[in-house]
Structures are given as C-alpha cells and as structure tokens.
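Novice: using only what follows, build the 3D model:
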Amino acid sequence: MELGNMIFGNSRGEHPVDRAWQDDFCQFLYDCGLDGRGYYDKEDQYQTSRGGFENDVFLVNPYDWDADCTCGFDDMNYEWWEENQHTDGCFSNRIKKYENELKQKGIEWLSKKYITLVDNWAKVNGWEHGWNGCAFHCDCGVHKRYDEWAKNKGHKDNCRLIQPNFWYKPTGFRLNFYKYPLRDAYMNQNITFEELKKIIEHCKESILGNKTL
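Specialist: Sure thing, here's the model as predicted:
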C-alpha cells in the first residue's frame, strides 16, 4: 500500500488489484460516457452525489477527496485509543524513543545510516524483521485488545468513508482506488482479469440504448 493512501486515502480491500488492468478499466469508463477519473458530467437521474454514474447494474464514483467517516465509528475508534495507550515498555514506544535520539544526534531521517541503525536496533529488541514493519510492531498486548474490541464493529455500509469507486451489484463485487483508476486499488473479491472483463461488458450492455450517454 502506498504511504499516502495509508495515511490520507480510503482505498482498502481484501485483495490488491493488478495495475495492468488499468487501461481496460479506463476504456470501460470512456465507453460508458465517463472521464478517466470516473466523473459523469451530465446532470440527470444517473449522476451520483459525488459526480459518478449509477444504474440498476453498477455504480462508478470518482475518488472521494473529502471522504470522512459519517457513521460515528472513527470517533469511537479514536476514543478507544485515547483510553488504551501502549505501555512505556512496549516496543512501539521504545523504538520511537530510539528514533528521537537518532534525530537529536543529527542523523537524517530515512537516510541509509538512519535505516540501518533502526533495522539493527529492532532486531536486537525483539522484532526479527528489522526495519520492515517496525513502526507497527507492538508487544504490550494493546493491539490484541483492540482486535477483540473491534470485532463485529466497523464503518456502516452507508458511511461515506467506505463507499466504493466501483460496485457491480449482481455479485456485490467492489473496487476502490487511490486518486485515480486503478492506482493502489483493492477489491473485496479475488476475481481474475477475465472475470473483470465479463463484468464490465455486462455493465456496458446495461446502458445500451440509454440516449443520455
């Protein structure tokens, strides 16, 4: 996952999408009367509130630059983490302290020397993978408690933050991308490229004869 998407984006899903599918997907958008980002510029009954397109078979929405949680889960999540901090001795806090010490010594953040030092420190202090994933490692149990708390919770289906960029209604297939199709994209069903092509062909067939396109 791209760092920008991880921090600021809302492209999530169980399965990554092959970027090589991009040209066919964008051509599908053009064939349906949308632009390459998923915008449908005709103000009619098919235009979504985000400027995309929706009919009985499928929905396409452009990337939502202003997506925020509208169901309350983000507030609940924030409150939980405020009340359940990592312990002082947790790997998560110890590595932050170590990295602050490196910065105070004038070692440039993300320089080769910086990464090497953090990599070695992490391995010595209980994280065998070193640099990779060290920023998210926890050994105080708070992540396990969070997983238990978050079980059966999450954003509601109508929450703006998790609305799909593409939704094929007959099977429930959903796809999300970061900024534009199909950058750092994810899908909820692990389909093949051939299956995707059949889906988009059905979507195109569903609008044949629609004189507004």
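Novice: drop to CA atoms for contacts and neighbour counts, all remaining ones
Specialist: OK.
Novice: how far away is residue 56 from residue 118?
Specialist: Going from residue 56 to residue 118 by CA to CA, to the nearest Å gives 53 Å.
Novice: the two: who's more crowded?
Specialist: When residue 56 and residue 118 are compared on other CA atoms under 10 Å, the one with more neighbours turns out to be residue 118, at 19 against 12.
Novice: part of a helix, is the more buried one?
Specialist: Yes - under DSSP: H, G, I helix; E, B strand; the rest coil, residue 118 falls within a helix.
Novice: quick one, strands of the chain?
Specialist: In the chain, the strands defined using DSSP state E lie at 15-16, 53-54, 58-60, 166-168, 173-176, 186-187.
Novice: quick one, helices of the chain?
Specialist: 3-8, 22-31, 73-83, 91-104, 112-124, 142-150, 193-205 (DSSP state H).
Novice: for residue 180, find the nearest of those helices.
Specialist: Ranking these by proximity to residue 180 (CA to CA) places helix 22-31 first, at 9.7 Å.
Novice: quick one: buried residues of the closest one?
Specialist: Residues of helix 22-31 classed as buried by neighbour count (16 or more other CA atoms under 10 Å): 22, 25, 26, 28, 29, 30.
Novice: from residue 47, how far off is residue 53?
Specialist: For residue 53, the distance to residue 47 - CA to CA - is 5 Å.
Novice: scratch that, residue 196
Specialist: Following CA to CA, the distance that separates residue 196 from residue 47 is 23 Å.
Novice: another sequence for comparison is provided below:
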Amino acid sequence: MELGNAIFGNSRGEYRVDRSWQDAFVYKLYDMGFDGYGLPVNDKQTYKGEFKTIKSEFGDATYFENDTFILMPYYWGDDDRICELPNFIHKPTGFELSWYKYALRDSYMNQNINFDKLMEIMDDCKRSLDIDDVPYQYKEAIKHVDNALDILQSEKSDLTETIIEYLKKVKFLMKKW
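Specialist: Coordinates of the predicted model:
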C-alpha cells in the first residue's frame, strides 16, 4: 500500500489489483466517455444513466450510475461514510473496485478475478451505455497516423508514396474497427 493511501487514502479491499491492468482499464473508461479519474470527458455525450450527488457537510461526491454499473471518482472530502464507498461497482456480478486518487492506483477488489474477467466486465459496462464508437486506443493511433501523413506529404519519392497509401489504408481500417 502506498504511504499516502495508508495515511489519507480510501482504497481498501480483500484482493490487491495488479497495477499492470491500469492502462487497459483506463482505455475502457475512455471508451465509455470517462477519464482515468472516472469523470466524464465529453459534455456533449449523452450518457445512458444518471450523474448523482451525495451531499455532505464535509464535501459532496458526484458519481455516475446506470442499471449495470456505478462509477465514482476518488472522493477528496472528509466524510468517512463516502470514503468507504467503492469507486466502481459492476451490479450484475457484485464486483467492486476501490482505488487511491485515480483508477487502479493502489487498488483493491472484493473478488479475486483475473484480467480477462475485468475486461469482460468493462465491455458489459460499455454495452450498457449503448456506445458504438471507435475505441479510444484506435483514436489515439489515428492521431499518430495523421501526424505521420502530414510529415510524409512533403516528401516525394516512390517509397514515401507507398508508405502514404499504406497509412491511409491502416487509418481507414482503424476507423472501421
């Protein structure tokens, strides 16, 4: 357990989460329209669920909930009742995650699941939002392909033209995913 979490943190649980799962978990959050803290990233996105607030004299806590999952960013307030709530709950399985400050940092879970099961749970959560969009990691890769295309456009050679055509095909396939 990290020292800050041991002294000030909220993250506790029966089973420690492998930190190497963090990037994949956060990509799944981005796919669903949330960032690595559990906050919405797009104010224009329609979320299939509700944003709710737990009022407290020690600081309010806002979270997202639908029929499949609850996602609550790390709580920075001093209300012990709120501090003890998990940051993520998958309702169908009862699976819970708690973390320190951001997703999967010094994180604990209430069920000893493997990485593949966690990804299945996250896919179920995404389906519950009825989102059919290009995955976040593909969007990030497409940005890099666009940058490469911009750089290569200024060069004129047979090899460059071949690479440009190849990158355009890769970009097309990523958008189709």
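Novice: format the helices of the first structure as CSV; extra columns: distance to residue 173 of the first structure.
Specialist: Output for those, formatted as CSV (distance: least, CA to CA, whole Å):
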stretch, distance to residue 173 of the first structure
helix 3-8, 21
helix 22-31, 14
helix 73-83, 23
helix 91-104, 37
helix 112-124, 40
helix 142-150, 24
helix 193-205, 9
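Novice: nearest to residue 40 of the first structure, of these?
Specialist: Nearest of these to residue 40 of the first structure, taken as CA to CA: helix 22-31 at 9.3 Å.
Novice: list of residues touching that closest one?
Specialist: 35, 36, 37, 38, 181, 182, 197, 200, 204 (CA atoms under 8 Å, 6 or more residues apart in numbering).
Novice: buried subset of the residues you listed, written for PyMOL?
Specialist: PyMOL command restricting the contacts of helix 22-31 of the first structure to the buried ones, with burial defined by 16+ other CA under 10 Å:
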select buried, resi 35+36+37+38+181+182+200+204
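Novice: among the buried residues of helix 22-31 of the first structure, which one lies nearest to residue 186 of the first structure?
Specialist: Scanning those for proximity to residue 186 of the first structure, where the rule is CA to CA, the winner is residue 22, at 12.4 Å.
Novice: tell me how far residue 169 of the first structure lies from residue 28 of the first structure.
Specialist: 17 Å.
Novice: who touches residue 167 of the first structure in this structure?
Specialist: Contact partners of residue 167 of the first structure, counting by CA under 8 Å, 6+ apart, are 58, 59, 60, 173, 174, 175.
Novice: what about the second structure, which of those residues hold up?
Specialist: Among the contacts of residue 167 of the first structure, the contacts conserved in the second structure (both residues aligned by TM-score structural alignment, their matches' CA atoms under 8 Å) are 58, 59, 60, 173, 174, 175.
Novice: could you work out the end-to-end span of stretch 62-78 of the first structure for me?
Specialist: 28 Å.
Novice: next: stretch 54-63 of the first structure.
Specialist: 15 Å.
Novice: same check on stretch 79-98 of the second structure?
Specialist: End-to-end span of stretch 79-98 of the second structure (CA to CA): 16 Å.
Novice: then stretch 170-179 of the first structure?
Specialist: 26 Å.
Novice: quick check: that stretch aligns to which part of the second structure?
Specialist: Mapping stretch 170-179 of the first structure onto the second structure (TM-score structural alignment) gives residues 92-101.
Novice: contacts for that stretch, please.
Specialist: Under CA under 8 Å, 6+ apart, the answer for stretch 92-101 of the second structure is 5, 9-13, 37, 68, 73-75, 85-90, 104-111.
Novice: tell me which of the kept ones among the contacts of residue 167 of the first structure is nearest to residue 122 of the first structure?
Specialist: The shortest approach to residue 122 of the first structure among these belongs to residue 175, at 35.7 Å (CA to CA).
Novice: and the closest residue in space to the closest one that isn't next to it in sequence, how many neighbours?
Specialist: Residue nearest to residue 175 of the first structure in three dimensions, not counting chain neighbours: residue 187, with 4.4 Å by CA to CA, 6 or more residues apart in numbering. Applying other CA under 10 Å, we find 21 residues neighbouring residue 187 of the first structure.
Novice: my read: residue 187 of the first structure touches residue 11, true?
Specialist: No - Residue 187 of the first structure is not in contact with residue 11 according to CA atoms under 8 Å; the separation is 9.2 Å.
Novice: switch the buried residues of helix 22-31 of the first structure over to JSON lines; also include distance to residue 98 of the first structure.
Specialist: Formatted as JSON lines, those follow (distance: CA to CA, whole Å):
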{"residue": "22", "distance to residue 98 of the first structure": "42"}
{"residue": "25", "distance to residue 98 of the first structure": "46"}
{"residue": "26", "distance to residue 98 of the first structure": "46"}
{"residue": "28", "distance to residue 98 of the first structure": "50"}
{"residue": "29", "distance to residue 98 of the first structure": "49"}
{"residue": "30", "distance to residue 98 of the first structure": "51"}
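Novice: so what's in contact with residue 53 and residue 47 of the first structure at the same time?
Specialist: Taking CA under 8 Å, 6+ apart as the contact rule, residue 53 of the first structure and residue 47 both touch residue 40.
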